[in-house]
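Enquirer: With the sequence up front, the predicted model follows.
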Amino acid sequence: MSNERPWLDHYPQGVPAEIDLNAYASVVAVLEESFQRFRDHAAFANFGKALSYGQIDALSRQFAGYLTGVLKLGKGDRIAIMLPNVLQYPIALYGALRAGLVVVNTNPMYTARELKHQLEDSGAQAIVVLDNFAATLQQVVAETEVKHIVTTGIGDLLGFPKGALVNFVLKHVKKMVPAYQLPRAVRFRDALAQGAAHPLPPVELGHDDIAFLQYTGGTTGVAKGAMLTHANMIANMLQVGAWIGEALRPGSEVAIGALPLYHIFSLTACGMVFPRLGAHTVLITNPRDMPGFVKELKKLPFSILPGVNTLFNGLLNTPGFAELDFSHLKISLGGGMAVQRAVAERWKKVTGRPLSEAYGLTETSPGVCINPTDLMDYNGSIGLPLPSTEVAIWSEENQPLPIGEVGELMVKGPQVMLGYWNRPDETAKVLGADGWLHTGDIAKMDADGYVYIVDRKKDMILVSGFNVYPNEVEDAVMQHPGVAEVAAVGVPDEHSGEVVKLFVVRKDPNLTEDALKQFCRDNLTGYKRPKFIEFRDTLPKSNVGKILRRELRDEKKNR
């Protein structure tokens, strides 16, 4: 068997070849086990306020009571959560799952256009939104099926007087809460109070029920909802848990939740894997404030730090980081984008611990491959396939290739999504009837089963771990009346890995770079906006008139 799966011979001691998916009936069963087992341990902390597993249990129970008892939402109904990393997130997340709802994680930085698409596409009937982003919701809510709105402020669960002070400063001093009017909205704390009068509903959940619609860009440019079932999430939780479990002690680890919970990497790691281990997860609301982030890291003996390359790089370049106490650090895990060798080597030098690289996709809940936690040095690989995961390299003719050959990375396993929500045509393009998922990533495998990414989805741009699909950017830019043609490509950037560059053929000769950048600010989330714009008379095209982005990219390299 190990000839077909050479990686099994190189698994760390104690890691099983297979996981037992039947260990839990649903994600809720996993959470409820942790609520009981680690009742008095700190579960999540934010701005110095910690809630225990027992408190998260009680509050998420109240939120579930509100959703079912007051709003009368039922199993399978969709709820959007549009929050940064605050204590309200895990409460809303677990409450929604306990109520049998499907969670639609929503990036708070979305523009009105992006938010409208996601709410319309998912058919969400309810949304939990932070005050800071409620003005965006106000613009589009009437055009969606959303009937129930729960609003909250960053300080709402931090207690008095701290919470009131935080909310006051954000609103009146920093002016970070634009005025909004959502007359039917209910405050999060009021929802919890109302929900307390309703018992937790008895919802029958099984492996095939959908837990999340996790939106991902697509080569077609329109964000699609990957249907992640309870089985998908349990599988990845058990797979990653089995892999890192030997290195961690249940009930005694401190994890840093700096990646946003709406991102699949953080959702599974900080929202599922770490709670199953009874970890104390510190939620960082604004990791972009690097000096503030380092100040938070000073306060606790942290042992687990998941992140993306840009986050690790940012920390290394922040004064005071090198002086932190790293004696408790056991696992630094890089995902979401390629970990750069220079960053990994510097991380090891500063912290004394390796930076392990892992690989995953929204469509695989997300983990596929991971490096051993006891790996001493950066190896340029994304690691070995997780337990119960099949990985193969296929040719363009969809035939398996021998070891060492370069082709498309294919994945099969219990963590692979059900498909894309309401898009059977898009599902069929990536997911075969035999269960093999096309990742679109070009890779090779060595004789020991280690996988190396050679190239990425041909046109995708990866900005700080976020996928940017050129079609979506181009579609938005083409809405500008002064644009005749546009191509978006990724160009290297030392801070975020890549940034977006536009090549534009003008319709209006007076169109300026500043005017177009302002238009992009109005229509695209920050990481999708172009950093560079170059005006051209023509763009390179194929014989069928398709704009050749690769030529534009290669042109940059050859200069």
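Expert: Now that the structure is in, tell me what you want to look at.
Enquirer: C-alpha only now, for contacts and for neighbours.
Expert: Noted.
Enquirer: Next, count neighbours for Lys457.
Expert: Other residues lying near Lys457 total 14 when counted by other CA atoms under 10 Å.
Enquirer: Okay, one more to line up with it:
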Amino acid sequence: MSNLATILWRSAERFPGATSLVGKQGAYSYPELVKQVTRTGKMLSERSIEPGDAVLYQISNSPAVTTLFFAILSRGAVAVPVNPQWTSREFQVARERCHAKLAISEREDVSPDLLATCIEDLVTGEDVVEDGPVAREDADTAAVFFSSGTTGRPKAISLSHQNLMSNAEWVATRSLPSHAWGPGSHTCAVLPLSHSFALTCNQNAALYAGSALSYLDRFDSGELLNQIRNLNVSVTALVPSAASQLLDAQARAPGDVPLKYCLIGGAPISAALVDRFERAFDVTVVEGYGLTETSPVCAFRTPDTARKPNSVGVAAGHAELNVLDEAGRRVPSGTGELLVRGPGVCARYLDAEVATEDGWLKTGDLARIDQEGHVFIEGRLKDIIIRNGYNVSPVEVEQALEAHPGVDEAGVVGIADANVGEEIVAAVVVRSDAVTVEDLRGFCVSALARYKQPDRILRVASIPKGAKGQVLRDALRAKILT
């Protein structure tokens, strides 16, 4: 049986007395979690959810989102998590693209079929027969993630049960020493569990190993620090900006923390930040790299791997890494576009586009692999902006701004920022001086999720464009910086 949901049933058998989830309403043991997943799965079946059906959901980090994810998988259906910040328009577009048979949200304004409170209502429901997850094949789709693409239309990335299982297994068994995962250890989901980074490195790996999982429903560095101390959190995963803010919180409220390991990834990681974090918290930082198409971890520095400044580690044990050199040859070391192959690499997008060539995925990232296999990400061959670990398409932001009746054209670029990785900066040509920056900010609030909204909006006389009308982003970036 290849169903990813089997990890819960297995952990319930192996660790019946261990805590699985910790939420605002209390803690659940692994057997209690299996019962809750089974009740939720029954609710889905009563709504005619069958194997292969897509269930779209928009829920902040909580036991409910974990319960629903595994309930969907246990019925053989496909989980489609979307960001809690998404607007009604974004939610409905995703709903149509994945042909969701059922849409669930914690927000009434997106017009879901069900409100997420239906899951919480099942906590005290009647016991049901725990018949276990529906059998699935390795290649069957387990989840679909929406991630911004270079065309402005978010990519819908299909990850199979094998994709997610291979990544969860490697992170839970190989990324850290054996004592770091399992009963007695505790991890906190900080990034939204609609993000593949958090889904694998917080949720799936922890539950595979028998660890406890708690949640931060929205990022607040002070609240995170309190949770680490009060719940004895020993492992977590953060993007660089969150790590920096946690340092600031520690400076405001100094004291001991039980944290032992922290994975930092999702955006470029400075050696200075790693050094500050390790010294301030007396923890071991492990760096990693991945993308949604690789489930996501494909490069990692385990604690017993020598650190090289600015390296994201070496190929994770389940992945192969090469680069495409200037001659178009695939080579194991050198500089070029990073290529990934392995069981974590997706085979297709939702619309059946093939995502790989002979099993090798082109990442669009420029990388250097040294003779010892250490990977250094040196830039991107594509225009995607990475802000706080989220992929943001500049085209999507441009299209949103150009939908404003007072905007003639827009150009968007990422500008390096020590806090968030890249700042989203928009240059706009307006049709009238009456169109203010404040007007445009308000317009973006209704059109884009918060993490996609520009950090800065500049009114300009013109935007540099090429012969085909495309925004010349390097020229625009230079114009903004001068």
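Expert: Great, that's in hand. As the structure is a computational prediction, the values presented were derived from the model and not from experiment.
Enquirer: Who are the contact partners of Glu114 of the first structure?
Expert: By CA atoms under 8 Å, 6 or more residues apart in numbering, the residues touching Glu114 of the first structure are Leu524.
Enquirer: Translate it into the numbering of the second structure.
Expert: Correspondence of Glu114 of the first structure to the second structure, assessed by TM-score structural alignment: Glu90.
Enquirer: any idea which element its match lies in?
Expert: Per DSSP states H and E, Glu90 of the second structure falls inside helix 88-97.
Enquirer: in the superposed pair, what's the mean gap between that helix and the first structure?
Expert: In the superposition with the first structure, the average deviation recorded for helix 88-97 of the second structure is 1.0 Å (mean CA distance after the TM-score superposition for the first structure).
Enquirer: quick one: buried residues of that helix?
Expert: For helix 88-97 of the second structure, burial by neighbour count (16 or more other CA atoms under 10 Å) applies to Ser88, Glu90, Phe91, Gln92, Ala94, Arg95.
Enquirer: what's the residue closest to the geometric middle of the second structure?
Expert: For the second structure, the residue nearest the mean C-alpha position is His195 (2.3 Å; CA atoms, centre = their mean).
Enquirer: Spit out the contact partners of it.
Expert: By CA under 8 Å, 6+ apart, the contact set of His195 of the second structure is Asn83, Phe145.
Enquirer: how about it, what's its match in the first structure?
Expert: With TM-score structural alignment as the criterion, His195 of the second structure matches His263.
Enquirer: can you check Gln245 of the second structure too?
Expert: Match for Gln245 of the second structure (TM-score structural alignment): Gly314.
Enquirer: Kindly report the same for Gly364 of the second structure.
Expert: Mapped onto the first structure by TM-score structural alignment, Gly364 of the second structure lines up with Gly440.
Enquirer: Now do its match: how many residues are near it, please.
Expert: Count around Gly440 of the first structure with other CA under 10 Å applied: 17.
Enquirer: Could you confirm it falls within a strand?
Expert: Yes - according to DSSP: H, G, I helix; E, B strand; the rest coil, Gly440 of the first structure belongs to a strand.
Enquirer: Give me the nearest residue to it, chain neighbours excluded.
Expert: Distances taken as CA to CA, 6 or more residues apart in numbering place Lys457 nearest to Gly440 of the first structure, at 5.0 Å, with adjacent residues excluded.
Enquirer: Okay, and Lys35 of the second structure sits in which element?
Expert: Secondary structure from DSSP H and E places Lys35 of the second structure in helix 30-46.
Enquirer: what's the spacing between the helix or strand that that helix is followed by and its chain's center?
Expert: Sequence-wise, the next helix or strand downstream of helix 30-46 of the second structure (DSSP H and E) is strand 54-58. Distance of strand 54-58 of the second structure from its chain centroid, counting by CA atoms, centre = their mean, to the nearest Å, is 16 Å.
Enquirer: what sits up against strand 54-58 of the second structure?
Expert: 72, 77-84, 95, 98-107, 194.
Enquirer: Where does that strand end up in the first structure?
Expert: The alignment of strand 54-58 of the second structure onto the first structure (TM-score structural alignment) covers residues 78-82.
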